[in-house]
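A.B. asks: the amino acid sequence is not available; the structure is as follows:
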């Protein structure tokens, strides 16, 4: 008997997310499947539920929410044989979109039932996993202001980006990319495993989830007008035409900001304050199996 545990973030995206037991039982009959549905109540709760479900012998954990919910559930799965399923219910849904997980709830559940899994890489940053992307600089500042705003709509994200561009402060940054060291003063350091970061937008359209590489984007100091131009390219899905950015593939990255004590960072679209000024990022190859 297969044990499937659905972990639902009720406030992801438009909010009021639920799963009807009757629809689940129609597709997953009780004589063949053990079905459980849990609802998260706070940040970090999805991770706790996932760990408990793994200890109870779950075969597949299905994250029902946005990239933040997916991150919490998937982070519990890394290093186990448990499969990850995704039902996109968030605002951005970057990882689900990259994996081609879309359609009606019934269509997604039907594909889940087939249990066809794809091995993907994941990133590791100072004890945290990321499956879509992570970022320092204005990227983290935007997410910080986005979360403070309370709304999860695209307009709220644009508003947060404008506020961040006005208040952003540059810091001297030492980077070591695959053992090659350099000193820069960046607006953004963006590291991605996925070709999409949500809302259909991308800074790394060539990135692949299972190529054993992470894609790094370095954006230098920009004028306010150049920042606006950058924003327009991102919104118009034309970022590759923004010639101020440098893009490269790598497997490890060390970042040191000596003028700081703590580091603001976003991990799969969620803001974190790391109690250090030294950041280590690396790829973990084929670390997760996702039902697609």
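C.D. replies: Yep, that arrived. All figures in this text were calculated on a predicted structure; none of them were measured in a lab.
A.B. asks: only C-alpha atoms for contact and neighbour calcs from this point on.
C.D. replies: Noted.
A.B. asks: just say helix, strand or coil for residue 227.
C.D. replies: Of the three states, residue 227 takes helix according to DSSP: H, G, I helix; E, B strand; the rest coil.
A.B. asks: now do the contacts for it.
C.D. replies: Residue 227 makes contact with residue 165, according to C-alpha atoms under 8 Å, 6 or more residues apart in numbering.
A.B. asks: helix or strand right after the top helix by length along the chain?
C.D. replies: Across the chain, the longest stretch assigned as helix under DSSP state H is helix 154-167. Next in sequence after helix 154-167, counting helices and strands by DSSP states H and E, comes strand 173-177.
A.B. asks: I'd like to know which elements whichever helix or strand comes after that next one is packed against.
C.D. replies: For strand 173-177, the following helix or strand on the C-terminal side (DSSP H and E) is strand 180-184. Packing partners of strand 180-184 (3 or more C-alpha pairs under 8 Å, 6 or more residues apart in numbering; DSSP states H and E): strand 173-177.
A.B. asks: touching the strand it packs on from outside, list them.
C.D. replies: Residues from elsewhere that reach strand 173-177 (C-alpha under 8 Å, 6+ apart): 181-186, 250, 252-258.
A.B. asks: putting a second one here so we can go through both:
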């Protein structure tokens, strides 16, 4: 891919409490110094992000998102099934999807990956009509996102998320949930249910270490009801992906997932709140061309 390729950047200026704009300004200086042709737009809303991405896809640009997982996920969904190529400049709080492909937070290094031009065919999930590229969660993780947005919104960032997590670890109660994976029904009482396309969520937690966003399957991770102290002992293992070997954790795989709860549970999609259960989740295989590091395999980061 040459420097003459048409690059269109979509910038979310509010990502990471406004830090994404500084990332973009740093990247602009690099693009100008290297005389790389580009155009860009600063988004005003999520709807704006999607409309900008669709318009750029019609022109077959390389569409590059500058923002957090919520922004980049929306861009990926807007490009699904088109001939456009997606590049990522991680500029959010967690940048979890970028971890799966080892795309660095340094904008110049991330741009070098885009310039190299190596692509993979990325799968996307669809939950209740919305595309996602990383993970959908209901239960404890969604309660943490809700608490971070409502109670700790002024603090924001990773620290606000940590405070919300600590609070929910004290007050959250496991819920009775019906999970259908393809045609197999499981009724459980659980702390959380995550449907993952990639392996990380929650700012570096390796929730689904066996997930591969190019294999045409979704991984379902369930943490069953255990005593709170046992859950607290289990929790640190998620950062290494070792929790899946605990007897209270279930891992299933499929292409069609349904999640229902006795009482409606909050839902997070790629780090953003997204209504409540019930959930209908399906897989769309190989629908986006994603720029990734040359020779990279998802197992390099997920199973290390």
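C.D. replies: Sure thing, it's come through. These numbers come from a predicted model, not from an experiment.
A.B. asks: residue 73 of structure 1 contacts residue 61, correct?
C.D. replies: Yes - contact criterion C-alpha atoms under 8 Å: residue 73 of structure 1 and residue 61 qualify, at 7.4 Å.
A.B. asks: shared neighbours of those two, anything?
C.D. replies: Joint contacts of residue 73 of structure 1 and residue 61 (C-alpha under 8 Å, 6+ apart) are 50, 84.
A.B. asks: okay, the two: which has more neighbours?
C.D. replies: For residue 73 of structure 1 versus residue 61, neighbours defined as other C-alpha atoms under 10 Å are more numerous around residue 61 (30 against 27).
A.B. asks: state the distance from the corresponding residue of structure 2 for the more buried one to residue 99 of structure 2.
C.D. replies: For residue 61 of structure 1, the aligned position in structure 2 is residue 63, judged by TM-score structural alignment. Going from residue 63 of structure 2 to residue 99 of structure 2 by C-alpha to C-alpha, to the nearest Å gives 19 Å.
A.B. asks: same thing with residue 15 of structure 2?
C.D. replies: Distance from residue 15 of structure 2 to residue 99 of structure 2, by C-alpha to C-alpha: 17 Å.
A.B. asks: what is the neighbour count of residue 34 of structure 2?
C.D. replies: Neighbour tally, residue 34 of structure 2, other C-alpha under 10 Å: 10.
A.B. asks: actually residue 10 of structure 1, not the one I wrote
C.D. replies: Neighbours around residue 10 of structure 1, by other C-alpha under 10 Å: 20.
A.B. asks: what residue is smack in the middle of structure 2?
C.D. replies: Centroid check for structure 2 by C-alpha atoms, centre = their mean gives residue 134 as the closest residue, at 3.3 Å.
A.B. asks: could you pull out the helices for structure 2?
C.D. replies: Going by DSSP H, structure 2 shows helices at 19-33, 46-58, 69-79, 96-100, 107-116, 140-150, 157-171, 228-234, 299-302.
A.B. asks: which stretch among those comes nearest residue 210 of structure 2?
C.D. replies: For the helices of structure 2, distance to residue 210 of structure 2 was read as C-alpha to C-alpha. The smallest value, 6.8 Å, belongs to helix 299-302.
A.B. asks: corresponding residues in structure 1 for that closest one?
C.D. replies: Matched against structure 1 by TM-score structural alignment, helix 299-302 of structure 2 finds no partner residues.
A.B. asks: now stretch 72-86 of structure 2
C.D. replies: The aligned range for stretch 72-86 of structure 2 is 70-84, by TM-score structural alignment.
A.B. asks: which residues are in contact with that stretch?
C.D. replies: 44, 46-47, 50-51, 54, 58-64, 86, 117, 128-131, 268, 287-291.
A.B. asks: let's see the distance spanning that stretch from one end to the other.
C.D. replies: End-to-end distance for stretch 70-84 of structure 1: 9 Å, by C-alpha to C-alpha.
A.B. asks: buried residues in it, which are they?
C.D. replies: Neighbour-count burial for stretch 70-84 of structure 1, counted by 16 or more other C-alpha atoms under 10 Å, picks out 70-78, 82-84.
A.B. asks: please apply the same query to stretch 255-274 of structure 2.
C.D. replies: Buried-residue list, stretch 255-274 of structure 2, by 16+ other C-alpha under 10 Å: 255-261, 265-274.
A.B. asks: stretch 98-105 of structure 1 too?
C.D. replies: Going by 16+ other C-alpha under 10 Å, stretch 98-105 of structure 1 has these buried residues: 98-99, 101-102.
A.B. asks: for residue 203 of structure 1, state which of the residues you listed is nearest.
C.D. replies: Residue 203 of structure 1 lies nearest to residue 98 out of the buried residues of stretch 98-105 of structure 1, by C-alpha to C-alpha, at 13.2 Å.
A.B. asks: distance check, the counterpart of that closest one in structure 2 against residue 216 of structure 2.
C.D. replies: Aligned counterpart of residue 98 of structure 1 in structure 2: residue 100 (TM-score structural alignment). Between residue 100 of structure 2 and residue 216 of structure 2 the computed distance is 16 Å (C-alpha to C-alpha).
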